[in-house]
Each structure stands twice: as structure tokens, then as C-alpha cells.
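Asker: sequence-free structure coming up:
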């Protein structure tokens, strides 16, 4: 369950390479104040396909000190019927500079059964480092890590909202590439390949024109893709560039996520065919 929730946070980054800072102007934000996206998470094995959880994203524009910022709240929850089996309530809050779309801070609180985990990322772009603090309920003492940043190395939520603003033309020319994902104590590589355009039926939502990507996340050592996560994602082929459907295999069956509700998009969802 946690794996697919994280994948939903990571994968909008597969739209291309953005260069939001480092002397270049930021891409125009394709999301708006008040945007809301909701996904249903399902588990499929054999002929059984059951919705077990939901993930929501809410975006707000505001101020932080002397900066204009976007604040993004992401929340993943198991549906009530399944909480007896596995209770999950994960919250992520990201703050992005509205002018550059660079992340300033990410806070995460994970509550999964009796397990508790909290983390915080603080970005220092002047020094070119990210400082992370993380701890769980078994070890109340915080662990700390400082890692060097490369331009475009962002956490999951920052990738989600930053790179959906990227210019697609470069990706269409190259067909594949890599990007960096900042985690608590490491930076891992995602490798992706554009499979082409596809008309995709999404259960309960409709038929869409999409861009289809196949992706791999490197192992924790960052040296190999052989035992890392694999996943496929379908993205709306319109100016919003939002994830519509995602699928990732597990040892038995697969986990999937699909868009079920959206509000206050900046642009019409022109990719929807019916």
C-alpha cells in the first residue's frame, strides 16, 4: 500500500526535464490555487480487483515570510472497511517557492498500524544542500543527514508539481532519461521511457488521451535497477499533465491507482474523450 502511495507522489515527474532555477526562468505553473486531485488505490490478484485506499492532493497559494509559495497537502488513507486489516494514514506537506518552483521544505507524518515515522527536509539552495531529519516511534532520537543538491534533485512532492510544468518537446525527442529523487538519507535515480500515446479507459472515470511511461527506481544503493521498483503510468495528454492511472507489480498481483475526482484545474481536461 505504502509503495503505491509513494509512486503516486513520484511519478508526475516523468513528463520531462524541468529547469526551474539556476539562472533560468521557471516554467509556468500548470496547477492553480485550490487544485484538488483524488485517486483510488486498488489491489488486483487474478480476477479480483478491490479498492482499498485513497490518496488526495490539495494545492494552495500563499505567503511564507517574504516569499510567495505554493503549499501542497497529500494524504493517503485506507478505506474504513479495511482498517481492521491494515490501518494507514500518511500525510505529506510540501512548500514550493512560487517564483522558481524549487522546494523549500517537506514534512511527512506516517501512521501505519502501530508504526509511526516523521521526517522533515529543509532545502538550502544558496549552500546547495538539503538537510533531512527523521525518526520513528521505536527510536525517539532524530537521525540527521546533509546531502549535496544537484539542480532538479527534488523530493517526491516537489517532483510531482514541479516537473508537470516541463516542456514535453525535449522528452519526445529523446524518448528516455533519468532524474533524481531525494529521500531521507539518500538520493536515488529513476529511469523512464516514453512508450508513446495511448487512449486509456479508466474505470468509473472515462476514456482519455494519455502519454504512457515505463519506469524503474534504482535500488537503495543507487547502483542497480535490477531489484528496484518497476511501474507504468499514464498521464493526461493535455496542459494539466496529471497522472490518470498507475500500475506496479508486487510479489502476488499488482497495485493500481486511478484518478476518480478533480476540481479547480487551471486548464480544461481536454484529454478526456467521454
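Answerer: Sure thing, it's come through. Please read all numbers here as calculations on a predicted model, not as lab measurements.
Asker: Going by C-alpha atoms from here, please, whenever you check contacts or count neighbours.
Answerer: Will do.
Asker: residue ranges of the helices in the chain, please?
Answerer: Applying DSSP state H to the chain gives helices spanning 2-10, 156-162, 168-174.
Asker: buried stuff in the last one?
Answerer: Going by neighbour count (16 or more other Cα atoms under 10 Å), the buried part of helix 168-174 is 168, 171.
Asker: Please compare the first structure with the one that follows:
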């Protein structure tokens, strides 16, 4: 259960090579809230291990209109005795073309705490970072070059939702850059085509399927060990996420939504 919440927040993290800033049609709006149930493979069974919430709200940054992106996750109370997780991720991004402005990760996983902050400065083309952990309580600060095409975990998720997959062929890669733990990684998503995806409830949806190259580290071994199915509509909401982690497998299923920008995709059977 150790990395369930954080692994899910990497659901849309997309290669080696030059990253791209692609034109976008926004798939979300202020007031949108999405909930997920997260299941973990424990031996031969799947258990309801955690829940995750994503939300978008209006915000102000240096006097300008912006979006406040939120991602919150926690282990289910009945599993807190095994490994208690309470994670929150907050990001501020521009409304037009979604450029990150500020990011804060505040996580507590089994008593191990991390506070990770980034300030993105387009004028100076730098990212100022500040990281504190339980193992290293002294604040570590540094400045990283910013090329205007680097995303934090949350803005990467919403940026990926804006991608138009129609120009791509099956197995084609879509690259972009992500900053994690004070380092910039060149990653990608690989378009796998369209598929009818069945939810645990039996409902079937038209979906877009892709895999994601993951950052090698304490959670993942690296490689394309994550598969994502998103609704084949203008909202592009993740329906299901399946990933191999170092301590098993994790799956996340869409639970409910509120305040979507476009009409919600209906099951095929309706």
C-alpha cells in the first residue's frame, strides 16, 4: 500500500527527446471535481485501499486570473494500521495554454513526510525549488533552468487531458518534460488507439488508451508500466488507470464527477 496514492497521481505523466508545448483546447473548468477508488493487489486479491480526489478552482496569482489544481489522496481508514497515507498536491497554473506557476506537494506516508515546492518564473526562465523531508529536515533549495515546457505533477495531468490524440497513429509517442524531486525528466505517453472499456459495475464506455513512461525510483522500476483509459469525448476523464509498482499492482477506477465542462459521456448500454 506504500505508494498507492502517489503512484495514482502519476497517472498521466508522460520521452527522451525534445519536449513539446502543443496547442490546447481546455478539457476542464473551475468547479470540476473528480473522485476515484483505488485498489491494490495484495497477494491473490484486490482490496479497496485508497481514495483520490481532483478539483479545479479559480485563483489569483500576482494579480492575474489563474486556476488552482488540487489532488488529495488517503488510504482507507481500515488500512491505516498497515500504512497510513495522507497526501495533498496543489498547483497554480495559467488559464491560457496552462503554464505552471506554483506547485506544493505535502505528503505523509507511513510517517515519512515530504514538503516539496516549486516557483516557475517565465521572465527569468528559472524554477526555484524548496524540498524538506523527514530524512533531511534541513531545507534544500536550488534554481533550475525553465524552458516554458516543464510541468509539475498536477499541471502535467491536466495538460495531458488537453491533448488531441486524433493526429497521432497507434504507438506514436507524445513527449514532454516533468519536474519531480527537484529534477527534470524527459518522458512521454504512447498512443495505443481506441477501445471499449468495461468498468467494475459492468458499464461500458468508448475510451482512448495510452501507456506512460514512468520515472524510475522508489515507486516504479521505470519503463511503460502504466496504462490509462480516458473517455473518448471532450472531457477526457481518466476512467481506469492500471500500473505495476515495486510492491505489486495498483488500479484506479472513476467513482463520480461534478461540474464537468462538457456533457458527461454516457455508457454504451444507455
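Answerer: Now that the structure is in, tell me what you want to look at. Values in this document were obtained by computation on a predicted structure and should not be read as measured data.
Asker: Please state their TM-score.
Answerer: TM-score for the superposed chains, counting by TM-score structural alignment, normalised by the length of structure 2: 0.87, backed by 263 aligned residues with a Cα RMSD of 2.4 Å.
Asker: related to what we said a few turns ago, in JSON lines: the helices of structure 1, plus distance to residue 238 of structure 1.
Answerer: Below are the helices of structure 1 laid out as JSON lines (distance: least, Cα to Cα, whole Å):
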{"stretch": "helix 2-10", "distance to residue 238 of structure 1": "19"}
{"stretch": "helix 156-162", "distance to residue 238 of structure 1": "15"}
{"stretch": "helix 168-174", "distance to residue 238 of structure 1": "11"}
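Asker: Nearest to residue 186 of structure 1, out of the ones you listed?
Answerer: Residue 186 of structure 1 sits nearest to helix 156-162 of all the helices of structure 1, at 12.9 Å, using Cα to Cα.
Asker: whereabouts in structure 2 does the closest one align?
Answerer: Using TM-score structural alignment, the residues of structure 2 aligned to helix 156-162 of structure 1 are 153-159.
Asker: Report the separation between the aligned residue in structure 2 for residue 208 of structure 1 and residue 121 of structure 2.
Answerer: When structure 2 is aligned by TM-score structural alignment, residue 208 of structure 1 is paired with residue 205. As judged by Cα to Cα, to the nearest Å, residue 205 of structure 2 and residue 121 of structure 2 stand 40 Å apart.
Asker: neighbours around the match of residue 208 of structure 1, how many?
Answerer: Neighbour count for residue 205 of structure 2, taken as other Cα atoms under 10 Å: 21.
Asker: contacting residues around it?
Answerer: By Cα atoms under 8 Å, 6 or more residues apart in numbering, residue 205 of structure 2 lies in contact with 196-198, 231, 265-268.
Asker: Format those as JSON lines; extra columns: distance to residue 39 of structure 2 and neighbour count.
Answerer: Below are the contacts of residue 205 of structure 2 laid out as JSON lines (distance: Cα to Cα, whole Å; neighbours: other Cα atoms under 10 Å):
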{"residue": "196", "distance to residue 39 of structure 2": "21", "neighbour count": "15"}
{"residue": "197", "distance to residue 39 of structure 2": "17", "neighbour count": "19"}
{"residue": "198", "distance to residue 39 of structure 2": "16", "neighbour count": "16"}
{"residue": "231", "distance to residue 39 of structure 2": "20", "neighbour count": "24"}
{"residue": "265", "distance to residue 39 of structure 2": "23", "neighbour count": "16"}
{"residue": "266", "distance to residue 39 of structure 2": "24", "neighbour count": "12"}
{"residue": "267", "distance to residue 39 of structure 2": "22", "neighbour count": "14"}
{"residue": "268", "distance to residue 39 of structure 2": "25", "neighbour count": "11"}
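Asker: Nearest to residue 259 of structure 2, out of those residues: which one, please.
Answerer: residue 265 (13.4 Å).
Asker: Could you verify my assumption that the closest one touches residue 230?
Answerer: No: using Cα atoms under 8 Å, residue 265 of structure 2 makes no contact with residue 230, being 10.6 Å away.
Asker: picking up where we left off before, relative to residue 234 of structure 2, how far out is the match of residue 208 of structure 1?
Answerer: Using Cα to Cα, one gets 14 Å for the distance from residue 205 of structure 2 to residue 234 of structure 2.
Asker: which residue sits closest to residue 32 of structure 1, ignoring its sequence neighbours?
Answerer: Counting by Cα to Cα, 6 or more residues apart in numbering, residue 32 of structure 1 lies nearest to residue 266, which is 5.2 Å off, once chain neighbours are set aside.
Asker: What residues does the residue mapped onto the one you found from structure 2 make contact with?
Answerer: Correspondence of residue 266 of structure 1 to structure 2, assessed by TM-score structural alignment: residue 261. Shown in contact with residue 261 of structure 2 (Cα under 8 Å, 6+ apart): 27-29, 32, 235.
Asker: Ok, residue 53 of structure 2 next?
Answerer: Here residue 53 of structure 2 is in contact with 33-36, 70-73 (Cα under 8 Å, 6+ apart).
Asker: Tell me which stretches of structure 1 form strands.
Answerer: 36-45, 48-64, 67-78, 88-97, 103-112, 115-124, 129-136, 139-148, 176-182, 187-202, 206-217, 230-236, 243-249, 254-263 (DSSP state E).
Asker: now those as CSV including distance to residue 19 of structure 1?
Answerer: Output for those, formatted as CSV (distance: least, Cα to Cα, whole Å):
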stretch, distance to residue 19 of structure 1
strand 36-45, 25
strand 48-64, 21
strand 67-78, 18
strand 88-97, 14
strand 103-112, 13
strand 115-124, 17
strand 129-136, 17
strand 139-148, 18
strand 176-182, 12
strand 187-202, 17
strand 206-217, 21
strand 230-236, 20
strand 243-249, 21
strand 254-263, 27
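Asker: So what's the residue count around residue 241 of structure 2?
Answerer: By other Cα under 10 Å, neighbour count at residue 241 of structure 2 equals 24.
Asker: Please look at it and residue 253 and confirm they touch.
Answerer: Yes: the pair residue 241 of structure 2 / residue 253 is scored as a contact, 6.8 Å apart, by Cα under 8 Å.
Asker: Mind telling me what residue 85 of structure 1 corresponds to in structure 2?
Answerer: So, by TM-score structural alignment, residue 85 of structure 1 is matched to residue 82.
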